[in-house]
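Engineer: Build me a model from this:
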Amino acid sequence: MELRHRRNENAAPEAQDAEDKSKEEIVVIHDVVMLVLIFFTSLTAVAAAIYMLILHDLEEVEAARIRFPTSLQVAQELGHALQDMTDHSPGRVLIAHGLLYLFLQSWAIPGTVFVNLLGGALFGLAIGFPLCLFYNTLGSCFMYGLSYRYGGKLVKKYLSARLEHMHTMIDAHRNDLTLYMIFLRIFPFSPNWFMNMSSPHVDIPLTQFAPSVAIGLTPYNFLSCKAGLILSALQSKSDIIDTATTIQLIVVAVGGIVGLPMLKARFA
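Structural biologist: Modelled structure (predicted):
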């Protein structure tokens, strides 16, 4: 009887662990399904909007040039194909450009740099730059929200090491978090997609997250939109932000990150 009682005691925690694991797997599956549904719904909506706004009225030759901006060459072809329409129907191109940007940024799909180029090429720096900065910030907030609602367990399961490292970095700068995040964004090699995805899971509130994106990515958005003014003359991605500018951004970012503890110690 005593042996059977001990076996039952050992089996109880194991059964509870198995039940908890099963519930967690169900939650993960639910979150994946929801993300897939939201992704394809938004993809369908953006594709339909672009068709109605842009493709519907373009000639076949011009319509064939309309593709996702996955390279500099495609961005140049898009700029050429959309220039006439921008002159005659700027509102339609503006809406299509914004929807595409938000979709790419919300789902961390590469290509926003080329959409920035198009913003500068089609709308000029005075309009294109603030629009792209707004889209970049809003799209990042959308990704923050998606990750907060449906990505927590996925991020912790598949990116646990990076998430733990991010948590350690953030915890060391809780008292100057917004400034620290701004300098991280300025640094040209920071993985912005991961910062957007992980921020809700390292206790960065949206009220600090959004300003860090808007301010920290201002140089990137300004320079890439400015490069769009000479879109047809660009030869490679390195022409968008040259080496000298990249070094300057690195110096500013590193100087800010290193200097923050010194300033905090001095004025504390």
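Engineer: C-alpha only now, for contacts and for neighbours.
Structural biologist: OK.
Engineer: show me where the stretch 1-150 of the chain has helices.
Structural biologist: 2-53, 60-63, 72-88, 90-106, 112-123, 125-146 (DSSP state H, counting those that start in this stretch).
Engineer: Give me the angle between the longest one and helix 90-106.
Structural biologist: Helix 2-53 and helix 90-106 are oriented at 160 degrees to each other (axes from the mean of the first three to the mean of the last three Cα atoms, to 10 degrees).
Engineer: What of the fifth one?
Structural biologist: Relative orientation of helix 112-123 with respect to helix 90-106: 170 degrees, computed using the same axes, to 10 degrees.
Engineer: by contact count, what packs against helix 112-123?
Structural biologist: With contacts taken as 3 or more Cα pairs under 8 Å, 6 or more residues apart in numbering; DSSP states H and E, helix 112-123 sits against helix 72-88, helix 90-106, helix 125-146, helix 218-227.
Engineer: Proceed likewise with the subsequent sequence, for comparison:
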Amino acid sequence: MELNIELLKKETEENLNRNKYLLLMLLGSGIFGLFLFIQLAPPLTESERAIIYRLPWTPQEILELSQVLSKYTVTSYWYVFSLFCFFYLFLQSFAIPGPIVLSLISGTLFGRWTGLLIVSICATVGSTICYKLSDNLGKGLVIRWFPNGVVKLNKAISEQKSGLFFYLLFLRIVPLVPNWILNLASPIVGIPLKTFILATLFGLAPPNFIHISTGMALSSIGDTGLSSSSLTVLILLGILILIPPILMRNRNK
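Structural biologist: Reported below is the predicted structural model:
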């Protein structure tokens, strides 16, 4: 079914400003929550504080962040756990870049399988919150800021109505549509919430596992140097990472 963006703009015009302010209030509440976590943080050295408060852009910076947090996981496990979950949910709920970094360090902090469980739950709950925020408050903003993404997703799922769940599963594993657009646009194009949740939970598990394993391999290299097992893991992960682009290219032919 073709989506009429101009009609949707007219339908959402009346409450656009009110919803914008409500979203800003919710965003501000999340930022205030992060501020409270910072105030309750265990004592940090100046060097540790500098590592934690900067944005990690390189593998080395991500490694340093995981090493500092690992130290505090031993002495303040529940604080690190609560901060990790809150921050992940905050980023995912408001479609803010960064969850992939948290996924990379989660294995080092909590272990591979516990980390996968935590990340899977946080990613699913955060994506669901994003879905509901878009549905109830953000629809007017999404169709104005990202009309092409909404139209692209609508066109894609219109051709897959009979197998919508499996197609959403595919989109989570092979991101033909970016995950943040999928979260924001799904309620607009009529994807049912139950289908969205299940496809998110199971579809994000493989990429999350790859991120966690990559982070653990990098951490192992930082601690002990490049061992044969770490090298093997990185090679296998590199092969897995190449699979989605190959599938995307074959699908486009």
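Engineer: Drop the TM-score for these two in here.
Structural biologist: Overlay of the two chains. TM-score (TM-score structural alignment, normalised by the length of the second structure): 0.81; 232 aligned residues with a Cα RMSD of 2.7 Å.
Engineer: which of the helices and strands packed on helix 112-123 of the first structure is buried the deepest?
Structural biologist: Highest mean neighbour count among these (mean count of other Cα atoms under 10 Å): helix 218-227, with a mean of 24.
Engineer: just so I know, which of the helices and strands packed on helix 112-123 of the first structure lies nearest Ala12 of the first structure?
Structural biologist: Closest to Ala12 of the first structure of those is helix 125-146 (Cα to Cα; 36.3 Å).
Engineer: what distance separates that closest one from the middle of the whole chain?
Structural biologist: Relative to the centre of its chain, helix 125-146 of the first structure is centred 9 Å away, using Cα atoms, centre = their mean, to the nearest Å.
Engineer: residue range for the helix or strand following it in the second structure?
Structural biologist: Per DSSP states H and E, helix 125-146 of the first structure leads on to helix 152-158 as the next helix or strand towards the C-terminus. On the second structure, the counterpart of helix 152-158 of the first structure by TM-score structural alignment is residues 139-145.
Engineer: What's Leu100 of the first structure aligned with over in the second structure?
Structural biologist: Aligned partner of Leu100 of the first structure by TM-score structural alignment: Phe87.
Engineer: How about the contacts made by its match?
Structural biologist: Leu34 (Cα atoms under 8 Å, 6 or more residues apart in numbering).
Engineer: Am I right that Met34 of the first structure is in contact with Gly151?
Structural biologist: No - at 10.0 Å, Met34 of the first structure and Gly151 do not qualify as touching, with contact defined as Cα atoms under 8 Å.
Engineer: quick one: which of those two has more around it?
Structural biologist: Gly151 (22 against 14; other Cα atoms under 10 Å).
Engineer: ok, now how distant is that one from Met143 of the first structure?
Structural biologist: From Gly151 of the first structure across to Met143 of the first structure, the span is 10 Å (Cα to Cα, to the nearest Å).
Engineer: who touches both of the two?
Structural biologist: Taking Cα under 8 Å, 6+ apart as the contact rule, Gly151 of the first structure and Met143 both touch Met197.
Engineer: How about residues contacting stretch 16-31 of the first structure?
Structural biologist: Tyr150, Gly151, Lys153, Leu154.
Engineer: For the aligned residue in the first structure for Cys122 of the second structure, which non-adjacent residue is closest in space?
Structural biologist: Structural alignment (TM-score structural alignment) places Cys122 of the second structure against Tyr135 in the first structure. In space, and not counting its chain neighbours, Tyr135 of the first structure is closest to Leu102: 5.8 Å by Cα to Cα, 6 or more residues apart in numbering.
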